[in-house]
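A.B. asks: no sequence for this one, just the structure:
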């Protein structure tokens, strides 16, 4: 029996498979995923999401051209956040020389206003490597689950190290102290200071605000 669109938003693909929106059919990203040994299933009824993974992760991909073309991608991000499904959302954003000037405002919008986790990627090849790693980690809990042990996942650690002044040691301390990425983003300088010191606390707060 063929799955209904609503079913596709609650059922994860089997291990080793990635469910992709049909628009990605001829993309370099999909070719790279196949090269990594993953099976690709195409579906035009994923609504806003671009990819669904076996560990019940849902990915929305914001490309360089999306960012440069204007603000319409923001409406898509809002629909993605508001979509009623059982998947853990993740936004991948192409951070390139052309999109760099827009990245700060996009990051604040995604993380602070929408409360979604964001990871910058250099392009589709890097994105495919990240997706392949997430699929291969299928036996673990979702990497963005709101518990301190999952927040110490290398992918989340890399996200926090994007903040100026935060190296690996400080990133680890922050992730052990705050229970979620959203809580970290919303923290006041006074809450951050006991963990990383006054100067870095101000840098973190300025980065998000």
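C.D. replies: Received, thanks. Given the structure is predicted, the values throughout are model-derived calculations rather than measurements. Residues are numbered from 1 along each chain as shown.
A.B. asks: drop to CA atoms for contacts and neighbour counts, all remaining ones
C.D. replies: Fine.
A.B. asks: let me see the contact set for residue 112.
C.D. replies: 182, 185, 186, 208 (Cα atoms under 8 Å, 6 or more residues apart in numbering).
A.B. asks: tell me which residues touch the spatially most central residue of the chain, please.
C.D. replies: Taking Cα atoms, centre = their mean as the criterion, residue 90 is the residue nearest the geometric centre of the chain, at 3.1 Å. For residue 90, the contacting residues are 57, 58, 59, 60, 116, 117, 118, 119, by Cα under 8 Å, 6+ apart.
A.B. asks: doesn't the second one belong to a strand?
C.D. replies: Yes: under the criterion used here (DSSP: H, G, I helix; E, B strand; the rest coil), residue 58 sits inside a strand.
A.B. asks: thinking it is in contact with residue 87, fair?
C.D. replies: Yes: using Cα atoms under 8 Å, residue 58 is in contact with residue 87, at 5.6 Å.
A.B. asks: ok, these two, which is more surrounded?
C.D. replies: Using other Cα atoms under 10 Å as the criterion, residue 58 and residue 87 rank with residue 58 on top: 24 against 19.
A.B. asks: got another one to weigh against that:
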């Protein structure tokens, strides 16, 4: 059974720092972060979490190999969702030429079934740039503003909602004004969606969000 440190997962690292799971110590992602001036502490007791950031958020990294190898990554994602309810949970997913065919299925599972924030990245280099942007951006923000990194995620959130068939930018914006999180959107009944996007679109969206996820990818 994997363990985690309650101290590390309840106290955010200082601005400009991250706590990384020990398994990432020799990775290209870590080397890139160090080159960008991010301070890194390594910890063996983070459980399924890969990175713990100063804005009280955490990251799970799903690689191309994880997706192609089978469905074990789904069990890991469920453990991740269940283990960190006090943190803003993000998933970095490698979207490459090989894993692209699985992307829609993984996206639906992560975003609509689990209610997690998903950020597609091309690999560890882009992931390091994204993490550095979040970590270093936090230090320049108003300290009284909560979860300021959400502004970084808003375009991603909008793009994800537009992946639902029949939902363009205008409908996506309207939906997010009424249902500000993907979890709220996926839990909404068709009758709740109808005043926002109309009868046909509401039922199409509801059917898509509640279509059973395939057991395999």
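C.D. replies: Sure, I can see it. In this text the structure is predicted, and so the values were computed from the model without any measurement.
A.B. asks: quick revisit: and the residue nearest to the centre of the first structure, which helix or strand is it part of?
C.D. replies: Using DSSP states H and E, residue 90 of the first structure falls within strand 88-94.
A.B. asks: right, and the helix or strand after that strand?
C.D. replies: Downstream of strand 88-94 of the first structure, the next assigned helix or strand under DSSP H and E is helix 100-107.
A.B. asks: and whichever helix or strand comes after that following helix, what does it pack onto?
C.D. replies: Downstream of helix 100-107 of the first structure, the first helix or strand assigned by DSSP H and E is strand 118-121. Using 3 or more Cα pairs under 8 Å, 6 or more residues apart in numbering; DSSP states H and E, the elements in contact with strand 118-121 of the first structure are strand 88-94.
A.B. asks: list the buried residues in the lengthiest helix in the second structure.
C.D. replies: In the second structure, with assignment by DSSP state H, the single longest helix is helix 124-138. Residues of helix 124-138 of the second structure classed as buried by neighbour count (16 or more other Cα atoms under 10 Å): 124, 127, 128, 130, 131, 132, 134, 135, 136, 137, 138.
A.B. asks: please say which position in the first structure the fourth one maps to.
C.D. replies: With TM-score structural alignment as the criterion, the equivalent of residue 130 of the second structure in the first structure is residue 130.
A.B. asks: look up how far residue 47 of the first structure lies from its match.
C.D. replies: According to Cα to Cα, to the nearest Å, residue 130 of the first structure and residue 47 of the first structure sit 22 Å apart.
A.B. asks: same check, this time on residue 156 of the first structure
C.D. replies: Per Cα to Cα, residue 156 of the first structure is found 26 Å from residue 47 of the first structure.
A.B. asks: okay, the two: which has more neighbours?
C.D. replies: Between residue 156 of the first structure and residue 47, residue 156 has the larger neighbour count (other Cα under 10 Å), namely 20 against 15.
A.B. asks: and the more buried one, what is it in contact with?
C.D. replies: 143, 144.
A.B. asks: element containing it?
C.D. replies: Going by DSSP H and E, residue 156 of the first structure is in helix 154-160.
A.B. asks: and that helix, which residues are buried?
C.D. replies: By 16+ other Cα under 10 Å, the buried positions in helix 154-160 of the first structure come out as 155, 156, 157, 158, 160.
A.B. asks: got it, and stretch 183-190 of the second structure?
C.D. replies: In stretch 183-190 of the second structure, counting by 16+ other Cα under 10 Å, buried: 183, 185, 186, 187, 188, 190.
A.B. asks: what does it contact?
C.D. replies: Outside stretch 183-190 of the second structure, the residues that touch it by Cα under 8 Å, 6+ apart are 111-116, 175-176, 179, 202-203, 205-206, 209-210.
A.B. asks: and if you look at stretch 78-87 of the second structure?
C.D. replies: Contacts for stretch 78-87 of the second structure (Cα under 8 Å, 6+ apart): 9, 10, 48, 49, 56, 57, 58, 60, 89, 114, 116.
A.B. asks: pull the most distant pair out of those.
C.D. replies: Distance extremes for the contacts of stretch 78-87 of the second structure: the farthest pair is 10 and 114 at 21.5 Å, using Cα to Cα.
A.B. asks: who has more neighbours, those two?
C.D. replies: residue 114 (18 against 12).
A.B. asks: residue 191 of the second structure versus that one, what's the distance?
C.D. replies: Between residue 114 of the second structure and residue 191 of the second structure the distance is 22 Å, computed by Cα to Cα.
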